[in-house]
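[1] Predicted model and sequence follow; I will ask about them next.
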Amino acid sequence: MSGNERELAEAQQEHWQQTYGEHPGMYGEEPSAPAVHAAAAFRAVGAREVLELGAGHGRDALYFARAGFTVLATDFSPVGLKQLREAAVAEDIADRVTTAVHDVREPLPLPDASVDAVFAHMLLCMALSTEEIHALVAEVRRVLRPGGSFVYTVRHTGDAHYGAGTEHGDDIWEHGGFAVHFFDRDLVDSLADGWNLEEVHPFEEGGLPRRLWRVTQTLTTAGTT
C-alpha cells in the first residue's frame, strides 16, 4: 500500500468510526434488499455459516441470524460492531452472532474452506484499490467451502456520484467524506474468473438514488486462486 493509499484508508476508517458514533443504527433495523436475496441464495446451496464483510452496525448480520444462520460479522469499525453486539443481545440471538474487528486489506482471520457463504453489501466498493479488491476476493475464495456462495454489491460507473467530488485515482471518488471505488463491468467479470457467475443484477438504493450491481457467484471447485 502506498503512502497516499494508507492515508486515505486511515481517514476513511476514522470517518466511519465518527459516523457510527454520531448516528447509531444509521441504516435502520430492516435488512437490505440484497441481504434478503442472499439469504435465499445461501439456503439454496445448503449454507449454515455466513461471513459478512463490512457488517457495520449489523442490520444484515442480525437478519441472517434471525433466519437461522450462524454469522461471523466483521468490520473495521469497533463502534459499529459494538452496536451490533448490543442489538444481538437485545434480540436474544447473541449465540448466533460473532464479531471481529478486521480490515479487509489484511488476510481474513479464518482457515481455508471454513465457511459456507460470504456476503458484502457495498464493502468491495469502499476505498480499496483494484489490486486490493482482487486480493480480497482471493481470500473469499480461500475461506469458502466448495460449492459456497458469495453475494456482494457495488456501486458502478453509471452512478450519479461517479466522477464527482475528489478524485483519488483507480476509479475512486470521494463525495461527502465517503470514498467509493466505482466498478465497471470488466472488473466484475475479472473477479468472477474461476467462479460460476450466477447473476449481475442492477438495482437502485437510497434517495440519490445510488446505482449498484448485486453479484452472485459460487465456488465450484476446491482450492485457492
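    Received it, and whenever you're ready, just let me know what you need. Residues are numbered from 1 along each chain as shown.

[2] CA only for contacts and neighbour counts going forward, please
    Will do.

[3] Check which element follows the helix ranked longest in the chain along the chain.
    For the chain, the helix with the greatest residue count under DSSP state H is helix 3-22. As assigned by DSSP states H and E, the chain's next helix or strand after helix 3-22 is helix 33-44.

[4] what comes up buried for that next one?
    Under the neighbour-count criterion of 16 or more other C-alpha atoms under 10 Å, helix 33-44 has 34-35, 38-39, 41-42 buried.

[5] Over to stretch 93-112?
    Using 16+ other C-alpha under 10 Å as the test for burial, stretch 93-112 gives 93-94, 96-104, 108, 112.

[6] What strand or helix carries Arg85?
    If you go by DSSP H and E, Arg85 is part of helix 78-90.

[7] Which of the residues in that helix are classified as buried?
    For helix 78-90, burial by neighbour count (16+ other C-alpha under 10 Å) applies to 78-81, 83-85, 87-88.

[8] The structure to be compared is supplied as follows:
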Amino acid sequence: MADEREDLAGVQRRHWQGTYAAHPGMYGEEPSEPAVHAAAVFRVARVGDVLELGAGHGRDALFFAREGFTVHATDFSPAGLEQLRDAARSRAVGERVTTAVHDVREPLPLPDASVDAVFAHMLLCMALSTEEIHALVAEVRRVLRPGGVFVYTVRHTGDAHYGAGTAHGDGIFEHGGFAVHFFDRELVDALADGWILDEVHAFEEGELPRRLWRVTQYLPR
C-alpha cells in the first residue's frame, strides 16, 4: 500500500508539472473566492505574512501581495512557481513574494512560529492519505505564531466525483487523471482538534460544479 501511495504521488506530481508547463496561467489572473475571503480575515487578524501551500502559478499569492501581505508560496511544481515569480516581477510585487519547491508530505521549510497565516486552496484534498493530512496540519500548527490563522478549502463527500473513477482507498478517487481525497465532516473536526474552529462554509466552484468546504481556524494565543 505504501508503494502504491508513492506511485500515486509521483504520478500526480508529473501530472501537475506537465499541466502547468502546457497551460501557463491556466486558472487566470483573478483570485479565487476563498483567497478574497482569506484576505479579509487576515486584515482583521492584523496578519503581516502569509504562507500559501500549493500556490500553483500564483493567482492567489499575487493577490495577497497586491493586498500588502508578504507571501511565501510553495508548490511541488517548479513550472508553476517559475510562472509565479515572473508574474510577481512584472506586477511590481516581486519584493513581497518568495517561493520554494516543496512536497507537503515533508516538513514545511520554515522555523517554528514564523508566520501569521497559512492559506491552502484545495491542497489538503490532493492525493494525500489521512495520516499525511494530519501530519501536514501539525506542521501548519508548528509554523504559525500564537493566534495565527489557517484558511483552507477541500472538496467533500457531497461532490459529484466522490465515489467516481478509480478508487485508491482512504477516500481518494481519481477522475480524469486528477486524484482527490474527499473530506467528510469528521475529518474536518479532527483536524481542528486543539484549534479554535471559526467556520466551515460550504460553497461551489467550477463547471461540475465542485462542492467544497472553506475552513477557517485559529491557533489559541
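    Now that the structure is in, tell me what you want to look at. Model, not experiment: these values are computed from the prediction.

[9] what's the average distance of the longest helix of structure 1 to structure 2?
    By mean C-alpha distance after the TM-score superposition for structure 1, the fitted helix 3-22 of structure 1 averages 0.4 Å away from its aligned residues in structure 2.

[10] List the contacts of that helix.
    26, 57, 76-80, 127-128, 177-179 (C-alpha atoms under 8 Å, 6 or more residues apart in numbering).

[11] Of the buried residues of helix 78-90 of structure 1, which is the nearest to Gly158 of structure 1?
    Closest to Gly158 of structure 1 out of those is Gly80 (29.2 Å), distances taken as C-alpha to C-alpha.

[12] Who are the contact partners of the closest residue to the closest one other than its chain neighbours?
    Distance criterion C-alpha to C-alpha, 6 or more residues apart in numbering; nearest residue to Gly80 of structure 1, sequence neighbours excluded, is His57 at 4.2 Å. Under the criterion of C-alpha under 8 Å, 6+ apart, the neighbours of His57 of structure 1 are 20, 24-26, 79-84.

[13] For my notes, confirm His57 of structure 1 occurs in a strand.
    No. Under DSSP: H, G, I helix; E, B strand; the rest coil, His57 of structure 1 sits outside any strand and is assigned coil.

[14] quick one: it and Arg85 of structure 1, what's the gap?
    8 Å (C-alpha to C-alpha, to the nearest Å).

[15] quick one: contacts for Ser149 of structure 1?
    Contacts were defined as C-alpha under 8 Å, 6+ apart; by that measure Ser149 of structure 1 touches 41-42, 45, 116-118, 216-219.

[16] filter those to the buried ones?
    By neighbour count, with 16+ other C-alpha under 10 Å, the contacts of Ser149 of structure 1 hold 41-42, 116-118, 216-219 as buried.

[17] Which one of these is nearest to Gly165 of structure 1?
    When these are ranked by distance to Gly165 of structure 1 (C-alpha to C-alpha), Thr216 comes first, at 29.9 Å.

[18] Am I right that the closest one is in a helix?
    No. Under three-state DSSP, Thr216 of structure 1 sits outside any helix and is assigned strand.

[19] Spatially nearest residue to the counterpart of it in structure 2 (excluding sequence neighbours)?
    Here Thr216 of structure 1 is matched to Thr216 in structure 2, going by TM-score structural alignment. Closest residue to Thr216 of structure 2 apart from its sequence neighbours, by C-alpha to C-alpha, 6+ apart: Val151 at 4.6 Å.

[20] what about the one you found, distance to Gln217 of structure 2?
    Taking C-alpha to C-alpha as the measure, Val151 of structure 2 falls 7 Å from Gln217 of structure 2.

[21] Quick check: nearest residue in space to Gly25 of structure 1, chain neighbours excluded?
    Nearest non-adjacent residue to Gly25 of structure 1, counting by C-alpha to C-alpha, 6+ apart: His57, 6.0 Å away.

[22] got it, and Ala88 of structure 2?
    Gly94 (4.6 Å).
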